[in-house]
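*Asks:* Provided below are the primary sequence and the corresponding predicted coordinates.
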Amino acid sequence: MQAYLRSQLRTIHGGYHQSSRSNTAACSSGFDYAIAYRSHYLIRSSTIHGGTFFEGDLFGCVFGDFPGNLAGVLTVHNAEVLSGIVISQLVRKGTPVVYGSAWTTFDMRQANVVIGAPETALMRIAGAQLARFYHIPSHTIGPDSDSHCLDEQNAWEKFLTLHSAFTSGVNLVVNAGMFATGLTVSFEQLVLDNEMAGIVYRLVEGIEISPQTIALGVIKRVGPKGNFLEEPHTLKYLRSSEHWEPKLSSRCVYEKWIEDGGKDV
């Protein structure tokens, strides 16, 4: 595996020295035991020589590899990520690093790992805060769901995890198109996730406040009982990114929806 990974990087970059100077591949490492690395991590670490940036990730399980409370999980995870960063610098000094956090928890009744829980949303936020504390770029997973189909549970869990990841300021968010605790992927889910990402991205952009955007001039010009529809100012913002345009969501009246076939998403 070690030789294969390094040969792939050399093929992409046209030689070992070229690949060593380029950081276009990610080495994402998880932990099978609490605060312990296994041999597979050392194999992955060796690829850092071949133009890879290191990303410490959490794939452990609450109540097993981690304590049962969230603060305890953060403590163990933080130690694992920071120690992984140290190892990456010993392998190749100056290797770019990412503070990874693939947050999961555990449902004791079902004896199953879950990723769409509110606790994992909280951990996304906490992980982003830790990354900012250390001035390290951050990564997390989302939108995620434990539902096995494209139903309402899928929607609320996806939106919860995506919103928490985006609004926490995470730099890299992955897992679009995946559901069933990350064990299934579909093109339909990818399209739905793209719609949700557009909504959340617009929320993150917020409202721009400036002398131009508060529009006092046009408000005075139109005045009481006036109409803003014919104003150039209205046309300007109609064609801007001020208002998010859905690709899937229905916004028509009921009669039009029925006329178009009454289809759901």
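*Replies:* Thanks, I have the structure now.
*Asks:* only C-alpha atoms for contact and neighbour calcs from this point on.
*Replies:* OK.
*Asks:* Give me the distance between the two termini of stretch 161-172.
*Replies:* Using Cα to Cα, to the nearest Å, the end-to-end distance of stretch 161-172 comes to 14 Å.
*Asks:* do stretch 30-38 as well
*Replies:* Length of stretch 30-38, first residue to last, Cα to Cα: 9 Å.
*Asks:* Off-centre distance for that stretch?
*Replies:* Centroid separation between stretch 30-38 and its chain, computed with Cα atoms, centre = their mean, to the nearest Å, is 23 Å.
*Asks:* Comparison target, given below:
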Amino acid sequence: MPLEYHAPVHANSREPAMTERPSRRSGGRDARIAARQAADASRVVRPGLQGGQYRPLSDRDVERIHETALDVLAEIGVADAPPALQSLALERGCKLDPAGRLLFPRMLVEDVIAKAAREFWVYGRTDSRYDVHVGGQRVHFTTAGEAVTVLDLKQRRFRPSTLLDLYDFARLVDRLEHIHQFGQTIVATEIDDPLAHAASIAYACLAGTAKTFGISIGQAENVAPIVDLFDMALGGEGKFTRRPFAVIGCCPIVSPLRFAEDSTAVLMETTRLGLIGDVAIAAQAGATAPAALAGTLVQTVAETLATVMVVNLVRPGHPTTFGIWPFVSDLRTGSFTGGGGEEAILSAAAMQIARYYDLPASVGAGMTDSKLPDNQAGFEKGVSVAMAALAGGNYVCECAGMLASLMGCSFEAMVIDNDMLGMVQRSLRGIEVNDETLSLDAIRQAVDGQGHFLGSDQTLELMQTEYLYPEIADRRSASVWAESGGRDVLEAAHERVHEILGSHYPNYLDTKTDAAIRDRFPIRLAPADMRAACGRW
């Protein structure tokens, strides 16, 4: 039987959301939530700050893109729809054209958009601080990428990524404040068996972090086993669907406008079982989408709406991400380039369109083309991540650790990018303007008194609540920096990586649960590599 999707009202929401069943102990949980919210209010930055301040498109531009995307779905359609999807779609009034392309009537698409889920929750397994509320204009930063290489900074070369790398990235993100969710950063290139790969990836995330996470599953038949693995981690059948701590990533469209057979089947099975499908649609301007940026938005909107249709045809009203990830080509070579201004503006525009639909959305940003965590990586990541966040992206993905146009990932880059994400969050928070912050009395006291504000009551009070301080970026004077060895940000990040990974071996799975999971699934992560005594770091 398919698992059930429970949608009661969450304590912090007026809309139905994925959450746990009511409990006699809910009063205690409500108290913990209230205490957490009070603590959050005193923090300089926190997950879920509001975006939406930046709107690169006019309202009329957005409407024209929407209308043209509906024309694409109704008149051009999407090819290679699996038979099961065709059957569901034809029952709802879709048609097949003479070439077998599935055509979606405008009224049906608009009806599905109107009734689609506006939000969902993903839950921290051990701590409610890690709960992620996806929807509205709440912004969260998450890793992703599924790169096939990892940067060895000392050797300045990339090597094939492994399952052990994924476990280490999960442990690292577990200690980085401004990365709110761990997405699968790399693939385990040494594992060929699909179930072993999926189960080992899921296990590495469970063992490495208490934060919510996202993984990809390549075959539909492996979705249910991974649900069983997650249920085992929580201690009972059905617990994961009632209180999900992970989303299942997939790319169900091959641009331009074709369903990807395996990935579409994964999305349908994920939805059927009541899981959250985290979709990514990445039409590439100038290669698999029009070179005109507006045309790329039209096509990517149409393709992303097609995936919303898939989910709602299988399970009406079930949550999914509006995963609109417009990509860009370097037209001199035809290859993907993630670091340019075109990518930044497309990502921001995509999130503005998602806000127009009021659908929970994800977008790629921070996808530098640089091969090192250097100046190029810094400006390419900073610009695109800030624009996507300020435009209201719910999940800003790929935003930390990625290098080489998504082909590589770096531990040092992850640490550096954590500082950058904190700065972007601070910009999201904005400037509070009220009688107290306008500071008339503070100005008068400084002028009448010491002539500066350094020791004032206001300065001391706001020092830890208004100002964010970086962990890696160096703000010391040049002379102090030189006297202390003159290390650069890469050296500082390298040291921090080794500090965390040399000591942080969390125990998020108890011995009995760990043994049960290993007994049932082909887990390829050796216990000996999950202890500080391994000496790897």
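*Replies:* Cool, the structure landed. Here the structure is a predicted model, which means the values were calculated and not measured.
*Asks:* Got a TM-score for the pair?
*Replies:* Structural agreement between the two chains, given as a TM-score (TM-score structural alignment, normalised by the length of the first structure), stands at 0.91; 264 aligned residues with a Cα RMSD of 2.0 Å.
*Asks:* did I read that right, residue 362 of the second structure in a strand?
*Replies:* Yes: Residue 362 of the second structure forms part of a strand when assessed by DSSP: H, G, I helix; E, B strand; the rest coil.
*Asks:* Helices of the first structure, start to end?
*Replies:* Under the criterion DSSP state H, the first structure contains helices at 2-13, 16-21, 39-46, 70-91, 118-133, 152-167, 187-205, 216-222, 232-238, 254-259.
*Asks:* and the third one with helix 2-13, angle?
*Replies:* Just to be clear, that refers to helix 39-46 of the first structure. Relative orientation of helix 39-46 of the first structure and helix 2-13, computed by axes from the mean of the first three to the mean of the last three Cα atoms, to 10 degrees: 30 degrees.
*Asks:* Point out the other helices and strands that helix 39-46 of the first structure packs with.
*Replies:* helix 2-13, strand 25-29, helix 70-91 (3 or more Cα pairs under 8 Å, 6 or more residues apart in numbering; DSSP states H and E).
*Asks:* Need the contact partners of that helix.
*Replies:* Helix 39-46 of the first structure is contacted from outside by 1, 2, 27, 29, 30, 54, 87, 88, 91, using Cα atoms under 8 Å, 6 or more residues apart in numbering.
*Asks:* Then the fifth one?
*Replies:* Applying Cα under 8 Å, 6+ apart, the set of residues contacting helix 118-133 of the first structure from outside is 70, 74, 99, 101, 103-105, 137-140, 160-161, 164-165, 168-170.
*Asks:* Next: the second one.
*Replies:* Outside of helix 16-21 of the first structure, the residues within contact range by Cα under 8 Å, 6+ apart are 9, 10, 12, 13, 49, 50, 51, 52.
*Asks:* try it again with 6 Å
*Replies:* Contacts with helix 16-21 of the first structure, where a contact means Cα atoms under 6 Å, 6 or more residues apart in numbering, come from 10, 13, 49, 50, 51.
*Asks:* Then the longest one?
*Replies:* Outside of helix 70-91 of the first structure, the residues within contact range by Cα under 6 Å, 6+ apart are 35, 56, 66, 67.
*Asks:* The second structure: matching residues for that one?
*Replies:* Alignment note (TM-score structural alignment): helix 70-91 of the first structure is matched to residues 293-314 of the second structure.
*Asks:* quick one, what contacts the equivalent of residue 193 of the first structure over in the second structure?
*Replies:* Under the alignment (TM-score structural alignment), residue 193 of the first structure pairs with residue 417 in the second structure. Taking Cα under 6 Å, 6+ apart as the definition of contact, the neighbours of residue 417 of the second structure are residue 400.
*Asks:* Count the neighbours of residue 186 of the first structure for me.
*Replies:* Other residues lying near residue 186 of the first structure total 12 when counted by other Cα atoms under 10 Å.
*Asks:* how near is it to residue 176 of the first structure?
*Replies:* Plainly put, residue 186 of the first structure is 9 Å away from residue 176 of the first structure if you go by Cα to Cα.
*Asks:* And residue 36 of the first structure, by the same measure?
*Replies:* To residue 176 of the first structure, residue 36 of the first structure is 30 Å away according to Cα to Cα.
*Asks:* just to revisit the earlier point, looking at the contacts of helix 70-91 of the first structure, point me to the pair that's furthest apart.
*Replies:* With distances taken as Cα to Cα, the most widely separated pair in the contacts of helix 70-91 of the first structure is 56 and 67, at 19.0 Å.
*Asks:* who has more neighbours, those two?
*Replies:* For residue 56 of the first structure versus residue 67, neighbours defined as other Cα under 10 Å are more numerous around residue 56 (27 against 16).
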